[in-house]
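S.K.: The following block contains a protein sequence and its predicted model.
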Amino acid sequence: MKHLVIIGLVIPEPASTAAGHRMMQLIRLFSEADYKITFLTASNNLEFSEKIEIQKIEINNESFDKKIRNLNPDLVLFDRYVTEEQFGWRISENCPNALKIIDTEDLHFLREARRKAFVEKRTVENKDFVNEIFRREIASILRCDLSLIISEFEFQLLTEKFKINPDILFYMPFLTENIEENKTGFQKRKYFVSIGNFLHEPNWQTVLKLKSIWKNIRKQLPDAELHIYGAYSTEKVFQLHNEKEGFLVKGRAENVESLFKQYRVLLAPIPFGAGLKGKLWESMQFGLPNVTTSIGAEAMHKALPWNGFIKNSDDEFVEKAVELYQNEPAWNQANENAYVILNQVFDKKLYVKQFWEKLSDIENNLERHRTENYLCKILQHHQLNSTKYMSRWIEEKNKK
C-alpha cells in the first residue's frame, strides 16, 4: 500500500470553502486508489472542519524531521505553495525519494494582480503579475515534481505566458460524479441568493456590489428578496442586513445542497479573483441558474453556453437577473446548459485515468523527471540555503 502524506494549510472545511471541498475530493481520490493517507497540519480550525484523522505538526521545529522520516511517505501533497515553502526542504532532506505535489487551489499571484488593479480602478497589466507572490509561488511550483492546476485558464497562463514546462503541471478542475439533471422546478423556487466565505476578500466585494445594485432589481421585482450566506460573516457584513429592502444577511449555510434547491437565481457579480468558483460549480449541480461576471465564469464552461448569464456592467447584470428570475423557459434552458457543462468540463471520468497515468510515469522515471526539470535543482539549492537556515534560526530562537 502506497503512503500519501498531505500537509494541510488548514483542516478542510468543505461546508465553508471551495478549497476545503477541493481537498476532500483529493483525499477521496487517493482513498479510492487504496492509498494510506496521513494528514498533517499546524492549524487548529476544528469547529467547522471535516472529521478526518489529523496529526499536529509545528512550523520551524525539528520535530517534523523525525515525524516525516518515521512516516516515510511515497508521495507528499502540499496544500498551496505556502506549505511547500515551510516544509518542502525538510521533505527533500528527510525523504528525498518522495514524489512532491502541490495543489495550487488557484494561482495566488493572479488573484493578487487582479486585486491590486481592482483597488486602483484599472485593468490588469502584465507588470501586475510579477509581484512578490508570483516569485514565491512559481518557485514552489518549479521545486515540485507536479502541480495540480484547477483552472484551464491558469494552466495556459503558466505554460504560454511564463513558459512553465507542462510536464510538471496537471489540469484537474472540481470533480463531479453521478451527475443528475435538475428535478426542483422553477415554480417550486423563489428569491435570489448569494454565498461566499467572508475570509475571502472577493466575496466581501461581491456583496458590496450586490448592495449597490439590489435596489434596481427590487424596483422591478418588489416582492423579491436577496439572501446572503457565508461562513465567517463579520459585523460589517451583518450591518448590510435590511429587511425593508429585502436584503437579508443569513450567515453560515449549514447545507448548500438543500439551500440551493430552495432558490431561483444565484447572483455572483464577482469583481476579481482566480481559480474556479465553488458556488457556481455547486449551483450547476443543484439546478440553480446564476448571473455572474466574466471573472466568475472564467475557465468554468469552455465555449459552452453558460447556465444563466455573464455580464460585467451593472445595468446588464440587473437586466439579466430580472429576466432569469421571471422567464421560466430561459431558466429551464440555463439548467440544461448546466447539465452539459458538468458532463463536458467537470465529469470525474475525464481526468482520473490520465492523473494516475501521469503519477505512474513520474514515479517510474523520477530521476529523469527531476533531471529534465533542472530549474528544480537550482531552486532547491537556493531554498536550502535560505528558507532552511531561516527556519533553523527560528528554531534556535524558540528554544531560548
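M.R.: That came through fine.
S.K.: can we go C-alpha only for contacts and neighbour counts from here?
M.R.: Will do.
S.K.: hang on, Leu4 in a helix?
M.R.: No: per DSSP: H, G, I helix; E, B strand; the rest coil, Leu4 lies outside any helix segment and is strand.
S.K.: how much space is there between it and Ile68?
M.R.: Look at Leu4 and Ile68: by C-alpha to C-alpha, to the nearest Å, they are 11 Å apart.
S.K.: So which of the two has more stuff around it?
M.R.: Leu4 (23 against 17; other C-alpha atoms under 10 Å).
S.K.: wait, isn't Trp306 in contact with Ala338?
M.R.: Yes: at 7.1 Å, Trp306 and Ala338 qualify as touching, with contact defined as C-alpha atoms under 8 Å.
S.K.: Tell me which of these two has more neighbours.
M.R.: Set Trp306 next to Ala338 and count neighbours by other C-alpha under 10 Å: Ala338 wins out with 29 against 24.
S.K.: how many neighbours does Ser294 have?
M.R.: Using other C-alpha under 10 Å, Ser294 has 15 other residues around it.
S.K.: contacting residues around it?
M.R.: Residues counted as contacts of Ser294 (C-alpha atoms under 8 Å, 6 or more residues apart in numbering) are Ile310, Lys311, Asn312.
S.K.: Can I get the residues you listed in a markdown table including distance to Cys144 and neighbour count?
M.R.: Output for the contacts of Ser294, formatted as a markdown table (distance: C-alpha to C-alpha, whole Å; neighbours: other C-alpha atoms under 10 Å):
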| residue | distance to Cys144 | neighbour count |
| --- | --- | --- |
| Ile310 | 36 | 22 |
| Lys311 | 38 | 21 |
| Asn312 | 37 | 17 |
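S.K.: Nearest to Ala117 among those residues?
M.R.: Asn312 (15.7 Å; C-alpha to C-alpha).
S.K.: what secondary structure does that closest one sit in?
M.R.: The three-state label given to Asn312 by three-state DSSP is coil.
S.K.: distance of the nearest residue to it once chain neighbours are set aside from Glu316?
M.R.: Leaving aside its chain neighbours, Asn312 sits nearest to Thr293 (5.1 Å; criterion: C-alpha to C-alpha, 6 or more residues apart in numbering). Distance of Thr293 to Glu316, given as C-alpha to C-alpha: 11 Å.
S.K.: ok, second structure coming up, stack it against the first:
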Amino acid sequence: MEEEKILPGQKASLISDLQERIDSRDEEIKALRKGLAQKDKAIGALEQRLRQEETLIFKWRQEILRLKGIEDTLAWKAVRRFFNFLEDVVLPPHTRRGQLFIEILSRLRTHSEGPPKSEEGQNHPFLGSRQEFESTDPFPCHGSEALTFPVGVEPQVSIIIPAWNRFGYTYRCLKSILEKTSDVQYEIIIVDDGSTDETKGLSGKVRNIRLIRSESNLGFVRACNMGAEKARGEYLLFLNNDTEVTEGWLKAMVGLMENDRTVGVVGAKLIFPEGCLQEAGSIVWSDGMTSGYGRGEDPDSPPFCYRKEVDYCSGACLLVRKRLFFDLGRFDEIYSPAYFEDADLCLGAKRMGYKVAYHPEAAIKHHEHGSGTREKAIDLYYKNRLKFVKKWGPVLKKHLKPKPENVLRARDARTGKRMLVIDEIIPVSSLGSGYPRTTVLLKYLAELGYVITFFPLTDGFPYQPGTKALQRMGIEVFYGEGLNLHRHLEERHDFYDVVLVSRPHNADRVMQHLRKFFPKALILYDAEALYSLREIERLRLRGVPLNQSEESEIIRRELGSMKQADSIIVVSEYEKERMEAYGLKNLFRWGYPFSLRPPQKAFEERKDLLFVGGFLQSPSPNEDAMLHFAQAIFPRIQESLGCGLLVVGTNYLESVSRLQSDHITVVGFVEELTDYYERSRIFVVPTRFAAGISLKLLEAMGHGVPAVVTPLIARQLGLADGQGVLVGKDDEDFAAKVVELYENEKLWRELQREALDFVRQHFDPEEMKSRLANFFRSFDAR
C-alpha cells in the first residue's frame, strides 16, 4: 500500500493540531487526578467516620456491660426500689407534686446540663421533626420540573402538608405522592407557614394543589388545624414535608379505615433515609414519656410487619377520620407549636371508643429532624410532656412503666391473651395438607381477640399470599433464615398465655420445653390429622402385614407428645373416638368451616370429572390416589362415558404431569376454583390412605358438586353411601358409581341437595366460630 505523503505546508499545521490535543488531554488528566484526589479524601473521611462509629459502638457495648454490672448489684436494686417508691407513692406524675418534680428535672436537663447528646452530637432519639425550627435545606430544587396533580376529583382523602421553608423537602415529598399514589382520590393542601424561601412561589412549580398562606409562622399544630378547616375529604392525612411516600401507602391506610369502622386513626411505618426503622407505632408510658417502637432496627423484620393497635402513631404521617378530628376539637393547641399533639389526639380517639392502628404496608421515608434544631425540640418535648401528663393523668396510670422488659407488651395495645402458634410452615391454602383449615383457625382466633405470634418450625420462607394475609389479620409472623425457636422461647419467657402446636413431629420437638418457658400458659395440640392411621393404611397397601400390637404401637408413639397438652383439638368424630380408646381426654372436635357457594350451572351444562389436591412430594396420598385412578379406574369409566378428567392443584411431581393426555388435563395450581367446580359434573376422591378430613371434598360439596369417594374418605366425615355422596367399595364399584351418577340426573340432583345440607349443618362458619369461642372460654372459667 502506498504511503500518504504530507505536503510541506501541512506539516506545521498538523504539529500544531497535535500539540493542542496533547494539551487538552493533559488538562483532562489533571482534572481526573483532582477528582480522584477528592474521592480519595472523601473515602478517607468515610473510613475515619467508620472507625469513629466502631469505636463508639465498642464504648456503648462496654457501657452496657458496665451498667448491667451496676444493675445486678444489691446497691442498685435498693436505689431502684427507692425511686419506684418515690415515683409511685411520694411523687406520682399525676399529682401536682409529681409534675413539679418533672418540671425541675426538665429544667436541669435542658438548661443546667444542656440538651442530651451522643458523642457525635446526634439528635435525641425520641424526638420527631416539626416544621417550626429553622435548618439548612439539603435538597435545593432550583430549576426542578413542574408537578401537575390530577384535577377535578372528589377527594376521599385530604393530604395536609404544613411547610415552613425547606422547599427542597416539600418538592421531593410532593413528587413522591404524585408518582406513588394513583389508587385513591385525594387533594393536596399545602399550608405555607410564613415561608421566606422558594416555598412562596410553590404555585408556579406545582399545579392543581390548594395553597394556604399564613403571614406568620404558626407552628405545626396550628398549621395542621388551618389546613383541616379547608379539607374536603372524608379522611385527613397529616404529612410532614420531610417525608417521601412509597407505592400503595395511601391505599393501605384508607383500606384499613374502610374495612374496620372502629378504627379512627392509622399511622405508618417510618423509615430513616439510610434504611433503618424510625418507628413501627409508638408507646406512651405511665410517666408520659414516649418511645417509637423498633427504632434503629431492620424495618422488614417480622415484629414490625404486621397490623396492630398502638398507643399512638407519629404525626409525621397520620390518617384520621375528619368527623372524629373535629369532634375531638382538632389538634389541641395547648401543645403549640408542636410535640405531644399526635399522642394527645390518639388518646382522645381511644376515649371515644375508636382504635388507633399501625399499618406496616404504608412505608414512609422520613428525614427526621430535617426541619428542626434539637435544642429547641427537646425543650418543647419536656414542657409539653408536663401538659400531657396533667391532661391524661388518670389514663396514664393504666399504662406500663418505662422499663426495657415492658417494651414487648407495650408495643401492641390490644388487650387480648397472647398466643404462640407453632406449625411446619407459614400456611398457604394452595398447598393443601390441612393449611386451609389452619388459615381459617388463625383468622377466627384473631377475630376472637387473641394476639397471635406464628412461628414456622421447619421452613421459614415467607410464602405468599399466606404471610401477608396473616399479617393483615394482626398476626405477627416470623420468617427468614436461621429461625431459632429455642432462642425465641427464651427471649419471650412468660410472655404467652396460650401455646398451640400442630403436627406430631413438631410436638415431639417442642412439647417438653413449653412448660419450662411458659409454666402458667394453656398448652394445646391441634391434631389436624392422626398421621399414624395414614401410615398404617399406607403400609397395608404396600403389602406390609401388621398385627394389632404393631398397629397400637404406631398409634401410641404419635399420641405420646399429645398427652403433654392440656387439651387436644381433633378434626373428626372418628379420630376423636380412636384417641379416646387410647385413654386421651379433653378432646375438642373442630373441623373445617366452609360457606356454601350456591351452584349456578345445571346438570346438562356440566361435562367433566374433577379431582382437586396438591402434589407436593412423593410418595403422598394424592399422588397415589391420582395415579391409581388414572390407571385402574378411569379407563373403565372411559369405556362407558368418554368424559374428561380435570386434575387441579399445585403440582411438583413429574409422575402426575405425565398423566396429561387427550382425556386427562393436568391443570396445576389455580387461584380460584369456582369455574372448575361449575363446569364439573362429578367430584372424585379415590384416596386410599389419608388422615384427618378431606377439605377439598367439603369444598366440592359446598359448591354443589356431587362426589364419589372411597370408604376411607366417607368414614372420615361420617358419610354413608347414598347420603350426600356415593361410596365406591373397590375399583370396579367406584367406576360403576361414577357412571351411574354421571348419567342419572335425578340421583345427581338428590345428592347435590344432600351435600349442601350436610355442609350447612356441620360446617357452618358462624356456628363453628361460636364453638371455638366457647371452647377457649371454658378455660377462662377454670
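M.R.: Cool, got the structure. Keep in mind it's a predicted model, so treat the numbers as computed, not measured.
S.K.: which stretches of the stretch 451-600 of the second structure form helices?
M.R.: Applying DSSP state H, counting those that start in this stretch to the stretch 451-600 of the second structure gives helices spanning 466-472, 485-491, 504-517, 531-541, 548-562, 573-581.
S.K.: Just the buried positions in the last one, please.
M.R.: Going back to what we said before, that points to helix 573-581 of the second structure. Glu573, Tyr574, Glu575, Lys576, Met579 (16 or more other C-alpha atoms under 10 Å).
S.K.: do the second one as well
M.R.: Of the residues in helix 485-491 of the second structure, those scored as buried under the neighbour-count criterion (16+ other C-alpha under 10 Å) are Leu489.
S.K.: now that helix: how far from the chain's centre is it?
M.R.: 21 Å (C-alpha atoms, centre = their mean, to the nearest Å).
S.K.: so how far does it sit from its counterpart in the first structure?
M.R.: When the first structure is overlaid, helix 485-491 of the second structure sits 3.1 Å from its aligned residues on average, using mean C-alpha distance after the TM-score superposition for the first structure.
S.K.: about what we covered before: out of the helices of the stretch 451-600 of the second structure, deepest packed?
M.R.: Among the helices of the stretch 451-600 of the second structure, helix 466-472 has the highest mean neighbour count (mean count of other C-alpha atoms under 10 Å), at a mean of 19.
S.K.: Where does the longest helix seen in the second structure end up in the first structure?
M.R.: Determined from DSSP state H, the single longest helix within the second structure is helix 11-71. Aligned by TM-score structural alignment, helix 11-71 of the second structure corresponds to no residues of the first structure.
S.K.: Where do the strands of the stretch 201-350 of the first structure begin and end?
M.R.: Using DSSP state E, counting those that start in this stretch, the strands of the stretch 201-350 of the first structure run over 226-229, 247-251, 265-268, 290-292, 308-310.
S.K.: against the second structure, where does the longest one fall?
M.R.: Under the alignment (TM-score structural alignment), strand 247-251 of the first structure falls on residues 664-668 in the second structure.
S.K.: Next, the buried residues of that stretch.
M.R.: Ile664, Thr665, Val666, Gly668.
S.K.: Alignment lookup: Trp590 of the second structure to the first structure.
M.R.: Match for Trp590 of the second structure (TM-score structural alignment): Met172.
S.K.: Surely its match touches Ile150?
M.R.: Yes: between Met172 of the first structure and Ile150 a contact is recorded at 5.1 Å, counting by C-alpha under 8 Å.
S.K.: So between the two, which is more surrounded?
M.R.: Ile150 (24 against 21).
S.K.: ok, whatever residue of the second structure lines up with the more buried one to Ala773 of the second structure distance?
M.R.: When the second structure is aligned by TM-score structural alignment, the residue opposite Ile150 of the first structure is Val571. To Ala773 of the second structure, Val571 of the second structure is 16 Å away according to C-alpha to C-alpha.
S.K.: Same check on Tyr592 of the second structure?
M.R.: 15 Å.
S.K.: More neighbours: which of the two?
M.R.: More crowded of Tyr592 of the second structure and Ala773, by other C-alpha under 10 Å: Tyr592, with 24 against 15.
S.K.: dump the residue contacts of the more buried one.
M.R.: Arg437, Val440, Val571, Leu695, Phe763.
S.K.: hmm, 7 Å instead?
M.R.: Arg437, Leu695, Phe763 (C-alpha atoms under 7 Å, 6 or more residues apart in numbering).
S.K.: How about the equivalent of the first one over in the first structure, nearest residue that isn't a chain neighbour?
M.R.: So that's Arg437 of the second structure. Using TM-score structural alignment, the equivalent of Arg437 of the second structure in the first structure is Arg22. Leaving aside its sequence neighbours, Arg22 of the first structure sits nearest to Phe174 (C-alpha to C-alpha, 6+ apart; 6.6 Å).
S.K.: how far out from the middle of the chain is the longest helix along the first structure?
M.R.: The helix spanning the most residues in the first structure, taking DSSP H as the definition, is helix 201-220. The chain centroid and the centroid of helix 201-220 of the first structure are separated by 23 Å, computed with C-alpha atoms, centre = their mean.
S.K.: Equivalent analysis for stretch 581-588 of the second structure, please.
M.R.: Distance, centroid of stretch 581-588 of the second structure to centroid of chain: 36 Å (C-alpha atoms, centre = their mean).
S.K.: From Leu110 of the first structure, how far out is Val124 of the first structure?
M.R.: In terms of C-alpha to C-alpha, Val124 of the first structure sits 10 Å off from Leu110 of the first structure.
S.K.: about what we covered before: the match of Ile150 of the first structure contacts Leu530, correct?
M.R.: No: taking contacts as C-alpha atoms under 7 Å, Val571 of the second structure lies outside contact range of Leu530: 9.2 Å.
S.K.: Ser194 of the first structure: helix or strand, and which one exactly?
M.R.: strand 192-195 (DSSP states H and E).
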